[in-house]
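1. the following block contains a protein sequence and its predicted model.
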Amino acid sequence: MKILNVTITVQDLAKAVQFYRDTLLLPVELTPAGAAVTIGSSRLMLSPGDTFAGVHHLAFGVLPSEFELAHAWLAARVPLLTADGSEIIRGSDDWKSRSLYFLGPEGIILELISRAADASTMSGKGDTPRILSISEVGFGVDDVLDTAATLTRELGIPHFHDLSRSFASMGSDDGLLILVHQNRVWFPTKSSEPARGPLTVLIESPAVNSQVQLNARISIVSE
């Protein structure tokens, strides 16, 4: 599964554009609906919207060979979140990953993640880490197990390495949908709950030309 496009709303479009363009140095194009941020092979679509409770979570993939570069590069631009006193957060033996967490516009939980599965991909030669894609999209639902079953049944998305009542990862190393219970706090924060604002995710999955409306706010579209 690959994540092609993620659409969210922001309250201050100008500040969001400035962050992705000037802080993360990502290409940003203004559109009639708002702005489009190119994140490797994915795009993040930003459009003005109303205030909502909670915050979104997105992870951007980086190469394992460039993780140290990404760490130094990112730490020079934003404060990094920590877990157990460390800025580098390692995944489980199943995940085989390392992550850096930080806050983006309006409290969005952002992450740079390197996966062992990308170890064979060639690194760049510049001073800026190569961002591969939107690697993960996280969102809150009322019933994690039921939502996971729906995604498998309707879109052919398998569970990755986690499947419980409070947390599930769906997809593959190429792209993951992270499902958490709506009242769960986003790791590694101690207070940020999942967004209750609109979210549309366009993916590449086995079920082409399909759409699942998970609730009034969240739509998953496969092409």
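-> Perfect, thanks for sending it. Numbering: from 1, shown residues only.
2. going forward, measure contacts and count neighbours with C-alpha atoms only.
-> Fine.
3. those helices in the chain, which residues are they?
-> Defined through DSSP state H, the helices belonging to the chain, from first to last, are 13-18, 67-75, 144-155.
4. tell me what the longest one is packed against?
-> It refers to helix 144-155. Applying 3 or more C-alpha pairs under 8 Å, 6 or more residues apart in numbering; DSSP states H and E, we find helix 144-155 packed against strand 159-163, strand 167-172, strand 175-181, strand 210-213.
5. go with 10 Å
-> Packed against helix 144-155 by the contact rule (3 or more C-alpha pairs under 10 Å, 6 or more residues apart in numbering; DSSP states H and E) you find strand 159-163, strand 167-172, strand 175-181, strand 210-213, strand 218-222.
6. any chance of those in JSON lines, plus mean neighbour count and distance to Val17?
-> Supplementary listing: the helices and strands packed on helix 144-155 in JSON lines, determined by neighbours: other C-alpha atoms under 10 Å; distance: least, C-alpha to C-alpha, whole Å:
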{"stretch": "strand 159-163", "mean neighbour count": "16", "distance to Val17": "32"}
{"stretch": "strand 167-172", "mean neighbour count": "21", "distance to Val17": "29"}
{"stretch": "strand 175-181", "mean neighbour count": "25", "distance to Val17": "24"}
{"stretch": "strand 210-213", "mean neighbour count": "14", "distance to Val17": "28"}
{"stretch": "strand 218-222", "mean neighbour count": "19", "distance to Val17": "23"}
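7. second one coming, line it up with the first:
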Amino acid sequence: MEIQELTIFTNQLVGQRQFYSKVLELNILNESKNFVLFNLGSSNLKLVKRKKITTPYHFAFNIPAGKEKDALEWLKKRVEILKINGNEIQDFDSWNAKAVYFYDLDNNIVELIARKNLKNQSTEEFDQKSFLEISEIGIPTTNIEKEFDFLNTKLGLSIYDGGFNDFCAIGTETGLFILINKNVKGWYPMNYRAYSSDFKLKVIIKKETYEIEYINEQIKTV
């Protein structure tokens, strides 16, 4: 799966525009008083203004394999890194990947992840152009199996890792739905409460394009 565009909602659009364009230095493709559209590699991130209070998301950006240390040094000049037991880089042996986590202005948990299996190494100096694509979006739920059945039946996606108890990653390393049972698990790495935050998604799966909505804890294709 490839994520073409992720749409999330914010009640502080001006501040988030500043964060993503000035702090992370992402290129703005389009904007109005109600939205800002950023580019990162082969994906776009769209922030849409919402008056009511919004709840945090978890999403991830792929970076070149082996660039996690360079990414960390680049980020430390801009944001506070989320640590576990003093470690700034998190090692996922079973995924053959390493990641760095931080918050944006809305306390969304943003992850930069380097996946060795993708063999996308780069000799270029790390900067915002090293954000290759959006590769994960989180879905906190109370019924992982139900959400998997939809994604499997409608989109033909399979389990990448996990199961139906508390955690399940569905899709491929270039595009994953990260499902957690929000009654028993919080978001890694701080185990903070996970919210079922509304989002929209445009994806490519086996050369077919799909538009997906997750609104009011209901996932559907549109």
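-> Right, received. Where do you want to start? Source: prediction; values computed, not measured.
8. TM-score of the superposition?
-> Overlay of the two chains. TM-score (TM-score structural alignment, normalised by the length of structure 2): 0.89; 219 aligned residues with a C-alpha RMSD of 2.2 Å.
9. coming back round to it: and Glu111 of structure 1, which of the helices and strands packed on helix 144-155 of structure 1 is closest to it?
-> Proximity to Glu111 of structure 1, assessed across these by C-alpha to C-alpha, is greatest for strand 175-181 (12.8 Å).
10. so where in structure 2 does that closest one end up aligned?
-> Counting by TM-score structural alignment, strand 175-181 of structure 1 falls onto residues 175-181 of structure 2.
11. picking that back up, and of the helices and strands packed on helix 144-155 of structure 1, who's closest to Ser42 of structure 1?
-> strand 175-181 (10.5 Å).
12. list the contacts for Leu132 of structure 2?
-> 39-43, 61-64, 112, 120, 174 (C-alpha atoms under 10 Å, 6 or more residues apart in numbering).
13. for PyMOL, what selects the buried ones among those?
-> Filtering the contacts of Leu132 of structure 2 down to the buried ones (16 or more other C-alpha atoms under 10 Å) takes a single PyMOL command:
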select buried, resi 39+40+41+43+61+62+63+64+112+174
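14. and the two most separated of the contacts of Leu132 of structure 2?
-> Asn39 and Asn120 (19.0 Å).
15. contacts for stretch 191-198 of structure 2?
-> Taking contacts as C-alpha under 10 Å, 6+ apart, the residues outside stretch 191-198 of structure 2 that touch it are 7-9, 54-58, 109, 138-142, 180-188, 213-219.
16. distance between the ends of it?
-> Separation of the first and last residues of stretch 191-198 of structure 2 by C-alpha to C-alpha, to the nearest Å is 20 Å.
17. sorry, back to before: compare the helices of structure 1 and give me the one nearest Pro32 of structure 1.
-> Closest among the helices of structure 1, once you apply C-alpha to C-alpha, is helix 13-18, at 12.3 Å.
18. mean deviation of that closest one from structure 2?
-> Average distance between helix 13-18 of structure 1 and its aligned residues in structure 2, after superposition and using mean C-alpha distance after the TM-score superposition for structure 1, equals 0.5 Å.
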